[in-house]
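Asker: Fold the following and give me the result.
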Amino acid sequence: MVNTSVGVKHSQFARCNGCNEWVLFRTSELECTFKEAGNENVQFVCRILSKKRTYLNLYVQYGFDFIVVDGVEKLQCLLCSKVLGNGSLKPSILKQHLEATHPAHASDDRATFEAKRAKFRAAGTLPKLGFVSEKKPMLAASYHVAMRIAKAKKPHDIAKKLIKPCALDMVEHVCGNKEKQKIQAIPLSNGTIYRRIIEMSQDICQQVIEQIKSSPAKMSLQFDESCDVANFSHLLVFVRYICGKELKNEFLFCEPLEQTTKSIDIMQKIQDFFEKNDLTWDIVGSICTDEAPAMMRVRSGFTSLVKQKAPHVITTHCVLHRHALDTKTLPENLKIVLQKVVEAVNFIRARALNHRLFKAFCDKMGSEHSILLLHADVRRLSRGLMLNRVFELRTGLEFFLRDRKSKLCEDFADPKFIACLGYLSDIFTHLNQVNKQLQRTSVTIVEASEKMTALQTKLDLWARRVHQSNFTNFPNLDEEKSGELPEINEDITENLKILKNHFTGYFSKDMIPTERWLIRPFVTELSEMKDDDPEIEELIDLQSSATLREEFEKVGVIFWVKLADSFPLLTQRAFQVLVPFVTTDLCESGFSSLVAMKTKARNRLKADDDMRVALSSTAPRINKLIDSMNQQCSY
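Answerer: Next up, the predicted model:
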């Protein structure tokens, strides 16, 4: 022990247990004197001078040896193999652990513990992270708990504060104290969980990079940027590639944009990741972005920078973002109705008293729902849900607005206004249904093109029906007897025609023309292909297989991924259509996960590794990580 003095400067002196002399911390001559004398207590002086505590040889008398983790010395109990953090490098804490956890060995002398330490070191059974070979299941359990914490997007210290205490309680009451000691030895501290997540993230990233390099087709990237709770901008990137017999979507990386969010900054982040992992733009076949200026500017946008490096890369605009833009093409009369509905919702939801009173009013009326939903442009489905709820509560909303003396009550008493509200709720419901179908992670250009072609045909049909006062496709509108209000029909017909034209203009440019044989390979006539086409022979072999015909009928165009070895020419052309992303839905979902992880209480979290473990479909190789740690044993 070293006792600090209470002199003029409180922390400058310490008394050495070995010689009982006061030592001036800043006097190197005294330190050298102690070293020459072979006095190990001088290590206390060196330790106090440094910012971090270090292991002292005398700690073995409490049953502790040291291990090195990422260059940092950590204590490990020779009896239970438990690893303590740097904050536990105090004799009082070590003695407390020995007496509380191992009371039977509390009276053992230093020679006993030194013999035990020598035995373990000679056998080489103390691996890097402090577990002997028979403790490998405990290390594996630590990794699995860390992975569950990352998947659940929870703070790292929840393992020590909640998971481990709960596990100890359950094991103690169900299995007994003996089994409880085994659970107690599982390392689940905050720092341990953090390191586990980093190690698993690095392993997952390594696997993904290897799979990308071995993919038979060029990969596709989708990326977007958004701000977190701390108002820091993050770039989120996902990748799609062929892995074995499947089309795989994977998380690539999430990096903060420290300053500006210009196209050059985005390009620099991606370029740095490529160089770090030995990737090139030659293996990129397509990219998908939103229509932000940083992405789509003709000269300085990100897509232009990509074209300079890789002219072969195909750039597509997210179908869902264009879908959201098209829904803003409302005639003036319908736009006014939508604005007043939003005002009415904000009048109630933005005032806590109005919100409580309206809820109580709806409950008293016996309504199925009693709360209005908020609407946000960035949430693509929220507008339709909000309009449906307002239409459902329109009667109660009119009475409540009148009672609160709001001028909006007159609008909700107008039949024409309610009819327009019914149409808006119906049309946005139809658009939301298409939107949900396009949000599937495996959606391809072929499927998106088919959905949008069908929607355009339906819009044309609905416009003709509305012109004839047939509201079969608009049940809420039909409920309000809008046939008695013919002036509304013109606005609705105009809106449906505008929607059709905008969808046609937006999507016809990006959708890659697909050959008939790709969509219907078993009914395509060979005459539709040229005689000198190198793929025609493979198509003949394909059409002769009854087994493959049955499989195609089950899985659709995705079945081309499984034929890469048997039909290389056909599949290479098919990959040009199947691999490109058509939405940035994975990025949107990823930002939701980022918000769940990086809360106000965790606003300094660097979320890259947590995001990779949480969002990746590739499982970390935990056994390999454990084996590599055993091989890197360091004392």
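Asker: Please make it C-alpha for all contacts and neighbour counts, starting now.
Answerer: OK.
Asker: pretty sure Y506 contacts H321?
Answerer: No: applying C-alpha atoms under 8 Å, one finds Y506 not in contact with H321, separated by 10.6 Å.
Asker: who are the neighbours in contact with the closest residue in space to I418 that isn't next to it in sequence?
Answerer: Leaving aside its sequence neighbours, I418 sits nearest to F412 (C-alpha to C-alpha, 6 or more residues apart in numbering; 6.4 Å). Counting by C-alpha atoms under 8 Å, 6 or more residues apart in numbering, F412 makes contact with 394-395, 397-398, 418.
Asker: Quick check: F412 vs K136, distance?
Answerer: Look at F412 and K136: by C-alpha to C-alpha, to the nearest Å, they are 68 Å apart.
Asker: for comparison, sequence B:
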Amino acid sequence: MSKKRKYDDSYIKWGFMKFVEKDGTERPQCVLCYKVLAEASMKPSKLKAHLASTHPTHQNDSEDVFRSKKARFMAKGSLTRHGFQPSTKPILEASYEVVLLIAKDKKAHTIGETLVKPCAVVMANLVCGPEEAKKLKSVPLCNNTIKRRIEDMSKDIVAQVTQELRESRCHFSLQLDESTDVASCSQLLVFARYLAGFAVKEEFLFCSPLKTTTKSVDIMNILRQEIEIFLREKGNDLADYFGDPVFVARLAYISDIFGHLNALNISLQGSSLTIVEAAERINSLREKLRLWSNCVEKRSFVNFPELAQILVDDDAQNDFCSTLVVDIKGHLKSLSDSFDGYFPNLSVDPWIQDPFTILIDDIDDDNELKDDLIELKASGRLKMQFSTVASPSEFWASNYEAFPNLVAKALRMTLSFVTTYLCEARFSALVVMKTKLRARLDVGPDMRVALSKTAPRIKRLVEEKQEHPSHRV
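Answerer: The predicted structure is shown next:
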């Protein structure tokens, strides 16, 4: 049977007091958010991590400040001490909570008054009675109220994220992309990846309309050329091309090569991909392209199954295979060269990806990080932690306090965005929110509340406002 951890009075300096279960088990409870942590968190490192990640603005508060908060907390009664806090402005708080749900689901602002409240009133009337239903009627959920609530929560989220970026101990990375909404307005989406406390966080920053044009002369020239080709060929019988074995073979090759490129593209998607991993995957494909070129020169098309199927007839191969080999080798060389500019001169220390497989003797003795790497590699606990984390970034972020110099260098590489995956994936939210019926919507606050991982501090917003029940019935 495992030994139960005991609370130490010194834990108050990190903002934690003692919470006792019915069976006598002691657990740490935060005096700032009143959250009761697991018994396993009854250790300084876990308590400090909670304070740094959840309440970064209070990290420098004195012990007296926390003891004062504890005294006020204990004076509020038993329900409060067990984590229950009755709202002093229930109608106002309910309004904010419902609006948050509406925003997260990307619904129109009118749904609060036209559907949500009527449904709630009907259910309360049938299940709880007329008096309770009457209380729900007073919750303000009209269109303008929802708009103001979303703007309030958006500003609060901005304040929290800005504070986190300001207090981040490492540099941060930005990802941005633009798309056109239903009103033909170009919208710019921006995300950030940064160190928040002891964790890497990816957060939505803003969605803002671009006032200037995004048209490109190069894009227009390409379109013009494509249209010209289309118009010139429109009068031809395209079916004739499919009787040409050279055309069919080239088409099969293009199908195969796009299959390989699509597989690479899929492997480069995802929010946790690092620039190191992306470079490795692209370099891997470049090596494959060289291999495939050598195979094609030997008239081996095993890496191009569609083409191999077309060329299964040896007699057909003899007529045009030489020309096809030259064309494919030229295209593979061109494709390989096109990858040169993606990660030019990217030099990455191998320990960043895996600090436990490197050879210490391979590191220069003059390297100031060598001592830290020796200490880190000798830790069985950290080795076990590394084997369970989702990414190297997560491992380094969680060990910033123990190895600040190592972590700072590692995160300079792993925090960088590689693609615009986050922006592209979130443009679907823009399409849902800004429809023809909502073409004039300032979508920025709605996007922030819907997409942000940072929760708005509704109780703080409620405390700053007067409660005004709805007069609509």
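Asker: Send over the TM-score of the superposed chains.
Answerer: Scored against TM-score structural alignment, normalised by the length of structure 2, the superposed chains reach a TM-score of 0.70; 369 aligned residues with a C-alpha RMSD of 3.3 Å.
Asker: related to what we said a few turns ago, list which of the contacts of F412 of structure 1 are still in contact in structure 2.
Answerer: Contacts conserved in structure 2 for the contacts of F412 of structure 1, using both residues aligned by TM-score structural alignment, their matches' C-alpha atoms under 8 Å: I418.
Asker: Identify those among the contacts of F412 of structure 1 that sit within helices.
Answerer: 394-395, 397-398, 418 (DSSP state H).
Asker: Can you redo those residues as CSV, where the extra columns are neighbour count and distance to K154 of structure 1?
Answerer: Putting these into CSV (neighbours: other C-alpha atoms under 10 Å; distance: C-alpha to C-alpha, whole Å) gives the following:
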residue, neighbour count, distance to K154 of structure 1
R394, 16, 41
T395, 13, 43
L397, 24, 40
E398, 19, 44
I418, 21, 45
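Asker: Same list as before, those that is, but in a markdown table and with distance to R148 of structure 1 included.
Answerer: Below are these laid out as a markdown table (distance: C-alpha to C-alpha, whole Å):
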| residue | distance to R148 of structure 1 |
| --- | --- |
| R394 | 45 |
| T395 | 47 |
| L397 | 45 |
| E398 | 49 |
| I418 | 49 |
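Asker: between those residues, which is nearest K335 of structure 1?
Answerer: Here the nearest of those to K335 of structure 1, counting by C-alpha to C-alpha, is I418; it sits at 13.5 Å.
Asker: Now do the same contact list for the closest one.
Answerer: 391, 412, 480.
Asker: Give the aligned equivalent of it in structure 2.
Answerer: Alignment note (TM-score structural alignment): I418 of structure 1 maps to V248 of structure 2.
Asker: wouldn't V42 of structure 1 be in contact with E29 here?
Answerer: No: counting by C-alpha under 8 Å, V42 of structure 1 stays clear of E29, with 11.7 Å between them.
Asker: The two: which has the busier surroundings?
Answerer: V42 (22 against 10; other C-alpha atoms under 10 Å).
Asker: Now check structure 2 for the residue matching D627 of structure 1.
Answerer: Checking TM-score structural alignment: D627 of structure 1 goes with E463.
Asker: sec struct for the spatially most central residue of structure 2, please.
Answerer: By C-alpha atoms, centre = their mean, the mean C-alpha position of structure 2 lies nearest to E202, the distance being 4.5 Å. Secondary structure, DSSP: H, G, I helix; E, B strand; the rest coil: E202 of structure 2 is strand.
Asker: isn't N125 of structure 2 right up against L136?
Answerer: No: using C-alpha under 8 Å, N125 of structure 2 is not in contact with L136; the gap is 9.6 Å.
Asker: Who has more neighbours out of these two?
Answerer: Using other C-alpha under 10 Å as the criterion, N125 of structure 2 and L136 rank with L136 on top: 23 against 16.
Asker: where's that one relative to V98 of structure 2, distance?
Answerer: 12 Å.
Asker: how far away is V98 of structure 2 from E113 of structure 2?
Answerer: Taking C-alpha to C-alpha, one finds V98 of structure 2 at 11 Å from E113 of structure 2.
Asker: If you could redo that for L210 of structure 2, that was the one I meant.
Answerer: Taking C-alpha to C-alpha, one finds L210 of structure 2 at 33 Å from E113 of structure 2.
Asker: ranges for the strands of the stretch 101-250 of structure 2?
Answerer: 173-180, 186-196, 199-209 (DSSP state E, counting those that start in this stretch).
Asker: now those in CSV, with distance to S334 of structure 2?
Answerer: Shown next, in CSV, are the strands of the stretch 101-250 of structure 2 (distance: least, C-alpha to C-alpha, whole Å):
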stretch, distance to S334 of structure 2
strand 173-180, 28
strand 186-196, 33
strand 199-209, 36
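Asker: my read: V337 of structure 1 touches A419, true?
Answerer: No: at 10.0 Å, V337 of structure 1 and A419 do not qualify as touching, with contact defined as C-alpha under 8 Å.
Asker: Between those two, which is the more surrounded one?
Answerer: A419 (22 against 18).
Asker: roughly how far apart are I91 of structure 2 and E464 of structure 2?
Answerer: For I91 of structure 2 relative to E464 of structure 2 (C-alpha to C-alpha), the value is 14 Å.
Asker: Between those two, tell me which one has more neighbours.
Answerer: More crowded of I91 of structure 2 and E464, by other C-alpha under 10 Å: I91, with 20 against 9.
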